[in-house]
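Participant: how does the following fold in three dimensions:
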Amino acid sequence: MIKFMHKYAKFFYVFFFLIIISFIFFYVGPIDKSLEQLALVEIGEKKIYPDEYWRMYENMKNYYSNALKEKFTPEMEKELRLKDIVLEGIIDNELLLSEAINLGIKVTDEEVNDAITHDPSFIRDGVFRKEIYLRTLELSRLNPRYFEQKKRDDLTIQKMRRLIELAANTKAEIPKEFAGALKGNEQAMESIMKSIQDEQKAKTLRSYMQGLRKIIPVKVRAELIAWEGGDGAKPVV
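Facilitator: Next comes the predicted model:
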């Protein structure tokens, strides 16, 4: 698994980006700022606090644990640099959201409503259940207005990401030395072309994010999420 992820790191980044978008705002309630916490990340005027980071980190850790079962060991988590990846994902999403707002990219009320009413978490027997929706938010200590705003932000980020990917050169071509060997094997051809396209999109996205970091101030206090006493110890927040 680890060797596979290293070998296909570019494609894994795209996969991860899709995952973290789905977790970045979901079931993360407002943080009580009365405790005068230091911000872990400052992106322009936006601040991300350690509590928010750890919730997102736990969401991501649980995702991999559920997906990989016993294969997801502490060693794998460490080799994947999960802590760093979650932090980078948070920063990237906030940068994309900031730039989308600057560019005037909007999400309509209808789009937000459609995303919520088609969310599997709130559907039973093929139908959206408002009572399940409200109960789920209540259990997560979220009010509908807050959740809907975060869903709007989520959709805005996705729109921004798709816009960037449109700039990628997606006209993939199989190298001539392999084209002959793959002739007649349409399934293999399509699989390879998709991998090439994904790599091009990942490169375009990374290049764009690097550019954003040069023009939007980003301050990170990494010491706020340092492990105390080594592996497996309690995080310092």
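Participant: could you use CA atoms for every contact and neighbour count after this?
Facilitator: Fine.
Participant: strands of the protein, start to end?
Facilitator: 41-43, 46-48, 123-124, 127-128, 218-220 (DSSP state E).
Participant: looking at the ones you listed, spot the one closest to residue 33.
Facilitator: Taking C-alpha to C-alpha as the criterion, strand 46-48 is the member of the strands of the chain that comes nearest to residue 33, at 10.8 Å.
Participant: also this sequence, please, to line up against the first:
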Amino acid sequence: MLQGMRKHARYFYVLFIIVILSFIFWGVGPLDKPTELTVAEVGKEKITIEEYWRTYENARTMYRQIFRDQFNEELEKKLNLKEAVLESIINERVMLAAAADMGITVSDLEVQDAILSNPQFKRDGVFKKEVYFRTLELNRMTPEQFERSTRQQMAVSKLKSIIWASVDGIPSEVTPGGDTQKAQELSRSLSAKRDLALKSFIEAAKASMQIKVNRERIS
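Facilitator: So this is what the prediction gives:
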């Protein structure tokens, strides 16, 4: 089983990142509940206990879908899931702060387009305002909170694109219809370079930020 995990490590990594990013949909930020206990602080941004456990449960659900009956307490410990979830949320906050420092902005029109194209708010391929408001209401969010979270998510995505662009590029020897195996190897190499560039950026950004973590609250 673990051999299969290593074989498809990139696949699981992408799925996990998708799960972690999904926390943005459910609402984040200290403006919502300023008095709630926090598990970590990244600068002025707080990561609440509620947000952490919600994201953790989302991650467990995703891994349960992947591993089915093989997902148990032992595998969860091997994955170091609790720590991985916390680290991922912290990294997103670091990216958000870095994006703000770099002057990366998201326009109202970009936010609007993102919401209108969100499949969760569509019926028969068409955006439905009543579905949008009902979905937010069910998740105890106001349109303003969701729009703010969407803007944050898009700012982080823009920053990631800038970081990845620094290592992207198609070698001249790769041509359409060429060696498929070589193209796949180059694709894996590019993905590894992207991951390394992103990790290096985050670690450098962390060094310049004040980060407090209360791990005992998730033990």
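Participant: superposed, what's their TM-score?
Facilitator: Comparison of the two superposed chains (TM-score structural alignment, normalised by the length of the second structure) gives a TM-score of 0.87, and 215 aligned residues with a C-alpha RMSD of 2.6 Å.
Participant: related to what we said a few turns ago, distance to residue 206 of the first structure and mean neighbour count for the strands of the first structure - can I get that in CSV?
Facilitator: Converted to CSV, the strands of the first structure look like this (distance: least, C-alpha to C-alpha, whole Å; neighbours: other C-alpha atoms under 10 Å):
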stretch, distance to residue 206 of the first structure, mean neighbour count
strand 41-43, 18, 19
strand 46-48, 21, 15
strand 123-124, 35, 13
strand 127-128, 37, 14
strand 218-220, 16, 15
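Participant: tabulate those (CSV), appending distance to residue 64 of the first structure.
Facilitator: CSV is the format used below for the strands of the first structure (distance: least, C-alpha to C-alpha, whole Å):
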stretch, distance to residue 64 of the first structure
strand 41-43, 24
strand 46-48, 23
strand 123-124, 24
strand 127-128, 27
strand 218-220, 25
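Participant: so which of those is nearest residue 7 of the first structure?
Facilitator: strand 218-220 (29.1 Å).
Participant: tell me, that closest one lands on which residues of the second structure?
Facilitator: Using TM-score structural alignment, strand 218-220 of the first structure corresponds to residues 211-213 of the second structure.
Participant: how big is the offset of the matching stretch relative to the first structure?
Facilitator: With mean C-alpha distance after the TM-score superposition for the first structure, stretch 211-213 of the second structure departs from the first structure by a mean of 0.9 Å once superposed.
Participant: so what touches that stretch?
Facilitator: Stretch 211-213 of the second structure is contacted by residues 39-43 when judged by C-alpha atoms under 8 Å, 6 or more residues apart in numbering.
Participant: thinking in terms of the whole chain, how far from its middle is it?
Facilitator: Mean-position distance between stretch 211-213 of the second structure and its chain equals 19 Å (C-alpha atoms, centre = their mean, to the nearest Å).
Participant: cool, and stretch 133-153 of the second structure?
Facilitator: The answer for stretch 133-153 of the second structure is 17 Å, by C-alpha atoms, centre = their mean.
Participant: start to end distance for that stretch?
Facilitator: Taking C-alpha to C-alpha, to the nearest Å, the first and last residues of stretch 133-153 of the second structure lie 20 Å apart.
Participant: what residues are up against residue 155 of the first structure?
Facilitator: Counting by C-alpha under 8 Å, 6+ apart, residue 155 of the first structure makes contact with 107, 112.
Participant: cool, and residue 149 of the second structure?
Facilitator: Contacts of residue 149 of the second structure (C-alpha under 8 Å, 6+ apart): 24-25, 27-28.
Participant: let me know the closest of these to residue 186 of the second structure.
Facilitator: Nearest member of the contacts of residue 149 of the second structure to residue 186 of the second structure, counting by C-alpha to C-alpha, is residue 24, at 32.2 Å.
Participant: doesn't residue 150 make contact with that closest one?
Facilitator: Yes - using C-alpha atoms under 8 Å, residue 24 of the second structure makes contact with residue 150 at a distance of 7.2 Å.
Participant: quick one: residue 190 of the second structure from residue 162 of the second structure, how far?
Facilitator: Plainly put, residue 190 of the second structure is 15 Å away from residue 162 of the second structure if you go by C-alpha to C-alpha.
Participant: again but with residue 131 of the second structure, I slipped
Facilitator: Distance, residue 131 of the second structure to residue 162 of the second structure, using C-alpha to C-alpha: 34 Å.
Participant: wait, doesn't residue 111 of the second structure sit right on residue 153?
Facilitator: No - in this structure residue 111 of the second structure lies outside contact range of residue 153 using C-alpha under 8 Å: 9.9 Å.
Participant: anything in contact with each of these two?
Facilitator: Counting by C-alpha under 8 Å, 6+ apart, residue 111 of the second structure and residue 153 have no contacts in common.
Participant: for the first structure, just list every one of the helices.
Facilitator: Taking DSSP state H, the helices of the first structure run over residues 2-7, 9-24, 50-68, 74-80, 82-103, 109-117, 130-139, 144-166, 176-182, 186-215.
Participant: what's the second one in contact with?
Facilitator: Residues external to helix 9-24 of the first structure that are found in contact with it (C-alpha under 8 Å, 6+ apart): 5, 56, 59-60, 86, 89-90, 93, 154, 158, 195, 198-199, 202-203.
Participant: if we go to 6 Å?
Facilitator: With contact meaning C-alpha atoms under 6 Å, 6 or more residues apart in numbering, helix 9-24 of the first structure is reached by residue 199.
Participant: could you list the buried residues of stretch 177-196 of the second structure?
Facilitator: 183, 190-191, 193-194 (16 or more other C-alpha atoms under 10 Å).
Participant: pull up the aligned stretch in the second structure for stretch 73-81 of the first structure.
Facilitator: On the second structure, the counterpart of stretch 73-81 of the first structure by TM-score structural alignment is residues 72-80.
Participant: run a quick neighbour tally on residue 76 of the first structure.
Facilitator: 13 (other C-alpha atoms under 10 Å).
Participant: again, but for residue 98 of the first structure
Facilitator: Applying other C-alpha under 10 Å, we find 21 residues neighbouring residue 98 of the first structure.
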